[in-house]
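**Q** Return atomic coordinates for the entry below.
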Amino acid sequence: MSIKSFQRYEKKFILDKNQYDMLIPKLLEYMNPDKYCKDGQNYSIFNIYYDTKHSDVIRHSISKPFYKEKLRLRSYTIPKNINDKVFLELKKKINGIVNKRRISLTLEEAYKFLKFGYRPVSTDYLNNQVINEIQYYLSKNKVTPTVYIGYSRKAFFCKNDPDFRLTFDSHITARRNDLHLESGLYGYDILGENNYLMEVKILGAIPVWFTKILSELKIYNTHYSKYGNEFMAHCLNNQNNNLKGEEIIC
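**A** Here you go, the predicted structure:
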């Protein structure tokens, strides 16, 4: 069982394929591919987000509050058995600063903790601190598996500043059934074909060279939440499928 904790700012941008194709060669002058992008290839990320019966977590999140938090179960491979490693993350955002607390567990430990409240056993002080935080969150929020979101990612680190990182997510796929990491990546596309979600992850200021490239390619900052956009698409789909024309509170 391992722990990871960090704070950072995140800025988001939506790129079309033309912008993406022009941006990548320019980035390579200043940045190196992430170590997980083996031979320049993308890697995959699979998530299950937890929410209440009435979607209180995501409702609060999209209202742009000063403080918000989300619980998700994450894997970088499709688990094959209950002993495969996964990550349980509590992601908090306070006035624009992202704080992520996470622990590495077996899939069995994670499912037992989340479904039945069986606390994972650890002799490590910091691990137990994170477990305490997640356990407290679960005691205050009656959450269950709500949506699966997976995507393909390409990532870069700045050569001169390892705290400056870029990620590009594409083929962002979601579903609200079969909420198991073992089931793999399938569902409906929530970003759109040939679109890319670029996230700037940084502890300090964005480099000047990067802002110049963004200006040159007319790439502008936007607001985008994978779970938030999935939720709004889910609500719209429910309304469109309401054959009786009754109002749906989503």
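**Q** rest of the way, CA atoms for contacts and neighbours
**A** Noted.
**Q** where's Ala233, which helix or strand?
**A** helix 226-240 (DSSP states H and E).
**Q** how about the strands of the chain, start to end?
**A** Secondary structure of the chain, counting by DSSP state E: strands at 3-16, 31-33, 43-51, 67-75, 85-94, 97-106, 144-158, 165-175, 188-189, 195-202, 221-222.
**Q** Dump those to TSV, plus mean neighbour count and distance to Asn128.
**A** Supplementary listing: the strands of the chain in TSV, determined by neighbours: other CA atoms under 10 Å; distance: least, CA to CA, whole Å:
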stretch	mean neighbour count	distance to Asn128
strand 3-16	16	9
strand 31-33	20	33
strand 43-51	21	21
strand 67-75	20	17
strand 85-94	20	13
strand 97-106	20	9
strand 144-158	21	22
strand 165-175	22	29
strand 188-189	16	37
strand 195-202	21	27
strand 221-222	12	37
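**Q** Could I get these in TSV, plus columns for distance to Phe231?
**A** Listed next are those as TSV, based on distance: least, CA to CA, whole Å:
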stretch	distance to Phe231
strand 3-16	18
strand 31-33	32
strand 43-51	11
strand 67-75	14
strand 85-94	18
strand 97-106	21
strand 144-158	9
strand 165-175	10
strand 188-189	13
strand 195-202	17
strand 221-222	18
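**Q** let's see this one next to it:
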Amino acid sequence: MSKDVFQRKEVKYLLTLEQYETIRQGLVGHMQPDMYGRSLIQSVYLDTPDRSIAVRYDGKQVYKEKLRVRRYVPANSNVVPAADCDAVFVELKKKFKGITYKRRVHVNEGVAGALMLADKSYLDALDAFMPARSVLGEPARTAKSVQIASELVATRDRYEGLCPSMLINAVRVAWEPVGASDANIHSEETAGIGDVRITFDESIEYADLQHISREAAAQDFGSCFEAPSHRLLEDGLVLMEVKVLGAYPMWLSELLSSAKAVKSSYTKYGNAVRAHLSGTEAAA
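**A** This next block holds a predicted model:
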């Protein structure tokens, strides 16, 4: 079962291919790629017409938040998921004093569009687009999912005219501690210093979505994922993100030091907006 609530530090590093290879080799024995392997991560960021959320991320505010709809596709597949397999996560990501909090519900594209762009209530969106006894339908109706959805709706209602703003595509490999799947070390009861997850994003691309109307996206949210994209992160760079609840393990700190990895404030959504407005197709 997917985890729908996260609380952790998320630290980013922009790596050269040489640094990436050094770190990747150093992870062996401590960590391993998770069960999904290489995946195409597609994220549709929602914002106001004047992109007030993106503007907030350009500063050094103590509190920041993002609303997005994300789907996962096997990176080695050229087949777009079928209509009955259009599972997505609707996510609220908040950052306060360096700690990231993420809440999400696992639904389908129809529910995502109705909930975030047509101002429907969560239960009304489920009734309209997700049968109660479907694979996603029953988990989506649990008390926990309904509570998370109420937070999504409250955030949605604070932004007038919320609409699709930007699509971000990235090919990702996520690493987890060796034995994590068997030991379930990511459970809330055992989270701690050893609860480390590392992601590597390559081939990061973006597509401006403001030409897609709020009404059209509400009716066919899947169209947002198909927009033609442009290169965002230049060739030869990899975006690494270390996700950890507590302190880094000593071996990881030493590995990052040996690779001369430097922390970065790089944000995919913020950089995509800047690249689009400046007319550039690659930004480091």
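**Q** rewinding a little: between the strands of the first structure, which gets nearest to Asn238 of the first structure?
**A** strand 165-175 (13.8 Å; CA to CA).
**Q** What is the equivalent residue in the second structure for Lys212 of the first structure?
**A** Using TM-score structural alignment to pair residues, one finds that Lys212 of the first structure aligns to Glu254 in the second structure.
**Q** Check the gap between Thr144 of the first structure and His54 of the first structure for me.
**A** 11 Å (CA to CA, to the nearest Å).
**Q** residue in the second structure matching Leu197 of the first structure?
**A** By TM-score structural alignment, Leu197 of the first structure lines up with Leu239.
**Q** Please verify my assumption that its match contacts Ala174.
**A** No - between Leu239 of the second structure and Ala174 no contact is recorded; they are 11.8 Å apart, counting by CA atoms under 8 Å.
**Q** Common neighbours of these two, please.
**A** Phe200 (CA atoms under 8 Å, 6 or more residues apart in numbering).
**Q** rewinding a little: by contact count, what packs against the helix holding Ala233 of the first structure?
**A** Here helix 226-240 of the first structure is seen to pack against helix 56-62, strand 144-158 when contacts are counted using 3 or more CA pairs under 8 Å, 6 or more residues apart in numbering; DSSP states H and E.
**Q** Over in the second structure, find the residue span the shortest one aligns onto.
**A** Under TM-score structural alignment, the match for helix 56-62 of the first structure in the second structure covers residues 52-58.
**Q** For the longest helix anywhere in the second structure, list every residue counted as buried.
**A** Among the elements of type helix in the second structure, defined by DSSP state H, the one spanning the most residues is helix 143-158. Buried residues in helix 143-158 of the second structure, defined by neighbour count with 16 or more other CA atoms under 10 Å: Ser145, Val146, Ile148, Ala149, Leu152, Val153, Arg156.
**Q** and the fifth one, what pairs with it in the first structure?
**A** Here Leu152 of the second structure is matched to Ile134 in the first structure, going by TM-score structural alignment.
**Q** Relative to Thr123 of the first structure, how far out is the closest residue to that match other than its chain neighbours?
**A** Taking CA to CA, 6 or more residues apart in numbering as the measure, Ile134 of the first structure lies nearest to Leu90, with 6.8 Å between them; neighbours along the chain are not counted. When CA to CA is the yardstick, Leu90 of the first structure and Thr123 of the first structure sit 20 Å from each other.
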